[in-house]
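Participant: Mind looking at a prediction? Sequence and model below.
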Amino acid sequence: MKQTWRWFGPADPIDIYDLPQVGVQGVVTSLHHIPPGTPWTKSEIRQRQAEIAKPTPQPTGLNWDVVESLPVSEVIKTKGTGYAAHIAAYKESLHNLAGCGIQTVCYNFMPVLDWTRTNLAARMPHGGTAMAFDVVDFALFDLFLLARPSAEDDHSPDIRQAASARFNAMDDTAHASLVNTVVSGLPGANDSWTLADVMTLLDLYKDIDTNQLRANLIDFLSEVVPVAEEHGIRLCCHPDDPPFSLLGLPRVMSTTADYEAVLSAIDSPANGATLCTGSLGVNPEFDIAKFVQRLGSRIHFAHLRNTLRQGPADGDKISFHESMHLEGETDMVVAIRALLQEESRRKSQGRTDWEIPMRPDHGQNILHDLHGDSLPGYPLIGRTRGLAELRGVMAALTANL
C-alpha cells in the first residue's frame, strides 16, 4: 500500500518538509478554502500541487495523490434549490482534477455534521490525549444546548437523566466548549456553523428518511460517476463517523450492507469505497475481513485507525475514543493482511491501480504533540507512531505473502 499523509495545506502546523522524514510517500489534501458547491479551478489545484512539491529551495519528492475531500454540499444531499448548479460544479471540479493528474477522490454523504466528537483532548492513562465521543455529552448537547424539539425521542431515560445531571454540574464555559467541539467544525469538515445554523439545516431534512437520503446519494452518483469514468477518476465514499444516527438524521454509509447497496446501484469501478477501519469499527458487528472480501475490488483508499468502545451506550449509539493504531478493537493485522491480499489479486488481474493508498488516520497527542500546535486528530508524533506501527505490520505480512 502507498503510505500517504493528510496535510491541510499551508495553514497546517506541520511543515510539508517534515513529511519525508516521516517516510511519507504521498499527500492527501483538499482545497478547504473553497465552499461546497463552488468549482475547483485548475489554477487552484495546481497551486496546491506546487505547495506540496515545493520545487524551491528543495523539492519534497511528494505529490498530491488523493483528494480528501471534494465536499458534497447540503444542497446536493437534500436535492434542494440550486441542485443542478451544484452538480455541474462537482462535475467541473472532477474534470479539472483529472486535467491536473489527480485520479482518487474521497467524499462523504453525512448530513449536516461531518465527523463528530464531544472531546478533542480526553486524557489517556499514559498521559497523552485522544479524541472521544461520549453519548451522555452528546445527549446533553442535543437536549439542553441545541434544544432540538424532538431530542427526547432519541435518547433513553437513563441517558437523559445522566445528561441533565451533567448539564447542571457544568458552567457556561464548559457548555460553550462542548458546543464549539460539536458544531464548529473539525479538520476537513465542510463548514462551521452556529446552533441556529444547525437548527436551520436540520429543518431541511425533516422529510428525508434513510431511504430518501440513500436515493439522493444514488442520484448524485448517477450524475457524477459517468464523468469520473470518462476521466479515469476513482470516487470513494467515506463511511459515516460515527456510524449511527445523530440529531435524528439518517445515515446511509455505516455498514457493509450500506456499501453493498450503493456500490451495486451504480455498478462501476469509478464508484468505490474509502475503507475507514475506525469509523466502521465502532460498530461491534463490523467484520473487516468480510468487508474486504465482498468489496475489495472497489476499495480505492484506506484510512487505518483504531477505536476503543467504552460505556455508556444509548441504544445503538456507542461511546468510544481514538486508540493507538494497534490497540483498539479492530484487528489491524487482519485488516492489513486483507488489503495486501487484495493488492495481490489486482496485480494478477493486470490492474494499473493495484496499489491502494492508505494513511494513518487520527492519532493520539503524545510527547511534543502535547506542547505544540496541532489540529485535532492530526498530531505529528502520534500519527508518526501510528504509521511506523502500520508500516511494521505491512513489512512483516509482505515478507510472508
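Facilitator: It's in.
Participant: CA atoms for contacts and neighbours, from now on please.
Facilitator: Will do.
Participant: middle-most residue in this protein, spatially?
Facilitator: Using CA atoms, centre = their mean, the residue of the chain that lies closest to the mean C-alpha position is His238, 5.6 Å off.
Participant: can you pull the contacts of that residue?
Facilitator: For His238, the residues meeting the contact criterion (CA atoms under 8 Å, 6 or more residues apart in numbering) are Cys106, Tyr107, Asn108, Phe109, Met253, Ala273, Thr274, Leu275, Cys276.
Participant: Ser323 now?
Facilitator: Contact criterion CA under 8 Å, 6+ apart gives Ala130, Arg305, Asn306, Thr307, Leu308, Gly363, Gln364 as the residues in contact with Ser323.
Participant: Chain neighbours aside, what residue packs nearest to it?
Facilitator: Leaving out its chain neighbours, the residue that sits closest to Ser323 by CA to CA, 6 or more residues apart in numbering is Thr307, at 4.8 Å.
Participant: What about Ala174, how many residues nearby?
Facilitator: The tally of other residues near Ala174 (other CA atoms under 10 Å) stands at 12.
Participant: helix or strand right after the longest strand along the chain?
Facilitator: In the chain, taking DSSP state E as the definition, the longest strand is strand 306-314. Using DSSP states H and E, the helix or strand that follows strand 306-314 in sequence is strand 317-323.
Participant: got the angle between that following strand and strand 306-314?
Facilitator: In this structure, strand 317-323 runs at an angle of 150 degrees to strand 306-314, with axes from the mean of the first three to the mean of the last three CA atoms, to 10 degrees as the basis.
Participant: after strand 317-323 comes which helix or strand?
Facilitator: Assignment by DSSP H and E places the next element after strand 317-323 at helix 332-349.
Participant: starting at the chain centroid, how far to that next one?
Facilitator: 22 Å (CA atoms, centre = their mean, to the nearest Å).
Participant: Comparison target below:
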Amino acid sequence: MKQTWRWFGPKDLVSIDDMLQAGVEGVVTALHHVPTGEVWQPAEIEERQARLAVMKDGSPSGLTWDVVESLPVSEDIKRQTGDWKRHIDNWKTSMRNLRAAGLEVICYNFMPILDWTRTDLAYRLRNGATCMRFDAIDFAAFDLFILDRRGATEGYVPEIVEKARDRLATMNDARRQELTGNVVFGLPGAAERMTLDDVKTHLAHYDRITPDQLRAHLIDFLAEVTPLAEELGMRLCCHPDDPPFPLLGLPRIMSTEADYKAVMDAVDLRANGITLCTGSLGARADNDLPGMMSRLGDRVHFLHLRNVALEEAHLGGSFHEAAHLEGNTDMVVMIAAILAEEARRQAEGRADCQIPMRPDHGQDILDDQNRKAQPGYPAIGRLKGLAELRGIAAALAHPAAVAGRQLSS
C-alpha cells in the first residue's frame, strides 16, 4: 500500500511539514474552492502541486499529488436535470487536465445532497479523546422535528418517533443549532454550506427519484466518463454511502457488495473502480470487508482504512468513529486481504500493484484538541492510525511472517 494523507489545501491546519513528519508517501487533495460543475483549470491544478512541493521554510517536500478526492459530481448529474450534460462535459475536461498534470486516480461519490452525515463532530470518549458520531435518535429528532421533513414519520417506527420527541425535549437551543450544523456540514473542505431551507429544496428535487433510477443515472454517468478514463490511463473509484443506509428518505445505491458489483458489471472497464472505505461500509454489520477486498479487489483503486464501533446491531443504529484497531473491522485480516491482492497484481505485472491508502478520519487526541483541524482529520489521531496500519502491513509482509504462513499451509 502506498501511504497517503488527505490535505484540504492552504487553509488546512495540518501542514505539509506535519505530513512529512507522519511519514506519508503521497497526498490526497482536491480543488475544494472550485464550484461544483465547473472545470478544474490547468493553472489551478499546477498551483496545488506547487504548494505541495515545498515545506514551510521553502525546502523541497518531495511530496506529490497522488489521488484526487474528490472531483465532485453535481446534483444536476445525479438527478439528470438542469445543466447535467454540461457538467459531465466539464468533468471530462477536468479529467483531461488532471491527467495532463500526471494524476491517475479520481475518487468521487454519488450520494444525494449530503456527503457524510454525523450528529456529533466532537463526541467525548471515556479516555478524553473526541471523535465523530452518528446518534440514530438525535438524527431522527432532527429529521422529524427540526427539519420537519414532509412524510418523515413514515420512515420510523412509532417507538423511535417517541424517543426522538423525548430527546428533542432535552435539547436547548444551542444543541439544536449544533445538531443542525453537524448534519448539514456537507462535503469535507467544500466552500458550500447549506441551510435548512436549502436541504428542503434539494429534498424536493429527489421526491420522485427511486434507488433504481439513481443507480441508472450513475451508470449513465460512468458510461460517459469511464471510456475516456480508460483511454487516458486513469482510474475512477466510487466512495460508498456514509452511512450506508437510507437517510432523509433519499435513495442509497453504494452501500453493499451487491451495489458495487452491479455498477462494476454495468460498466465493465477496469477504470470503473472502487474506493473501499472500511469505515463507511463497516457501519453495516452485514458487510464482509475482507471478503469484498478478495472478491472485488481487481477494481479497488483506492483505500480508506478506518474503523467504526457499532453501538447497536440493527441497520441504521448509532455508531462512532473508533481508533483504527478498535472497531468492528478486523484490520489485520483486512490488510492481509489487501496485501494478497497487491501480490496478485504484481504477479500479473500490473502498474497499479501498489494501491494508494490513507488513514481515514481519526480521533482528536493530545494537541489535536487545541489545533481544531477539519472534523475527522486531526494530525495526531491520524498519525496514530497510520502508524498502527503501517505496523500491521510491515509485520504481515515480513519474510519471517511470510515463511511462517507458507510452512503452516
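Facilitator: Cool, got the structure. These numbers were taken from a predicted model, which means no experiment stands behind them.
Participant: quick one: TM-score?
Facilitator: TM-score for the superposed chains, counting by TM-score structural alignment, normalised by the length of structure 1: 0.98, backed by 399 aligned residues with a CA RMSD of 1.2 Å.
Participant: List the residues that contact Asp66 of structure 2.
Facilitator: Asp66 of structure 2 makes contact with Thr4, Gly26, Val27, Val28, Leu103, Glu104, Val105, Pro356, according to CA under 8 Å, 6+ apart.
Participant: which element is the fourth one on?
Facilitator: Just to be clear, that refers to Val28 of structure 2. With elements delineated by DSSP H and E, Val28 of structure 2 resides in strand 26-29, which encompasses its position.
Participant: What range does that strand cover in structure 1?
Facilitator: The alignment of strand 26-29 of structure 2 onto structure 1 (TM-score structural alignment) spans residues 26-29.
Participant: Could I get the contacts of His238 of structure 1 in JSON lines, plus columns for distance to Ala98 of structure 1?
Facilitator: Listed next are the contacts of His238 of structure 1 as JSON lines, based on distance: CA to CA, whole Å:
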{"residue": "Cys106", "distance to Ala98 of structure 1": "14"}
{"residue": "Tyr107", "distance to Ala98 of structure 1": "16"}
{"residue": "Asn108", "distance to Ala98 of structure 1": "19"}
{"residue": "Phe109", "distance to Ala98 of structure 1": "22"}
{"residue": "Met253", "distance to Ala98 of structure 1": "26"}
{"residue": "Ala273", "distance to Ala98 of structure 1": "19"}
{"residue": "Thr274", "distance to Ala98 of structure 1": "19"}
{"residue": "Leu275", "distance to Ala98 of structure 1": "22"}
{"residue": "Cys276", "distance to Ala98 of structure 1": "24"}
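Participant: buried subset of these?
Facilitator: Cys106, Tyr107, Asn108, Phe109, Met253, Ala273, Thr274, Leu275, Cys276 (16 or more other CA atoms under 10 Å).
Participant: gap between the fifth one and Asp287 of structure 1?
Facilitator: Noted for Met253 of structure 1: a distance of 15 Å to Asp287 of structure 1, by CA to CA, to the nearest Å.
Participant: same deal with the fourth one?
Facilitator: Counting by CA to CA, the gap from Phe109 of structure 1 to Asp287 of structure 1 is 22 Å.
Participant: how deep is Ala30 of structure 2 tucked in, by neighbour count?
Facilitator: Residues near Ala30 of structure 2, counting by other CA under 10 Å, number 25.
Participant: repeat for Thr255 of structure 1
Facilitator: Under the criterion other CA under 10 Å, the count of neighbours that Thr255 of structure 1 has is 21.
Participant: And for the one 10 residues further on?
Facilitator: Other residues near Ala265 of structure 1 come to 15 when the count uses other CA under 10 Å.
Participant: in which helix or strand would I find Trp5 of structure 1?
Facilitator: Under the assignment given by DSSP H and E, the secondary-structure element containing Trp5 of structure 1 is strand 2-6.
Participant: cool, Phe221 of structure 2 as well?
Facilitator: Counting by DSSP H and E, the element that carries Phe221 of structure 2 is helix 211-232.
Participant: Please name every helix or strand in contact with that helix.
Facilitator: Applying 3 or more CA pairs under 8 Å, 6 or more residues apart in numbering; DSSP states H and E, one finds that helix 211-232 of structure 2 contacts helix 75-79, helix 84-100, strand 235-239, helix 257-266.
Participant: in the stretch 1-150 of structure 2, which spans are helices?
Facilitator: Residue ranges of the helices in the stretch 1-150 of structure 2, as given by DSSP state H, counting those that start in this stretch, are 16-22, 42-52, 75-79, 84-100, 136-141.
Participant: Is Arg358 of structure 2 in a helix, a strand, or coil?
Facilitator: Judged by DSSP: H, G, I helix; E, B strand; the rest coil, the three-state class of Arg358 of structure 2 is strand.
Participant: Nearest residue to it in space, please, no chain neighbours.
Facilitator: Counting by CA to CA, 6+ apart, Arg358 of structure 2 lies nearest to Thr4, which is 4.7 Å off, once chain neighbours are set aside.
Participant: Number of residues surrounding that neighbour?
Facilitator: Neighbours of Thr4 of structure 2 under the rule other CA under 10 Å: 26.
Participant: picking up where we left off before, with structure 1 overlaid, how far apart is the strand holding Val28 of structure 2 on average?
Facilitator: In the superposition against structure 1, strand 26-29 of structure 2 averages 0.3 Å from its aligned positions (mean CA distance after the TM-score superposition for structure 1).
Participant: Mind listing residues that contact that strand?
Facilitator: Strand 26-29 of structure 2 has contacts (CA under 8 Å, 6+ apart) with 2-9, 63-70.
Participant: And the furthest pair within these?
Facilitator: When the contacts of strand 26-29 of structure 2 are compared pair by pair using CA to CA, the two farthest from each other are Lys2 and Gly9, 20.5 Å apart.
Participant: Out of those two, name the residue with the larger neighbour count.
Facilitator: Neighbours around Lys2 of structure 2 and Gly9, counted as other CA under 10 Å, are more numerous at Gly9. The numbers are 20 against 16.
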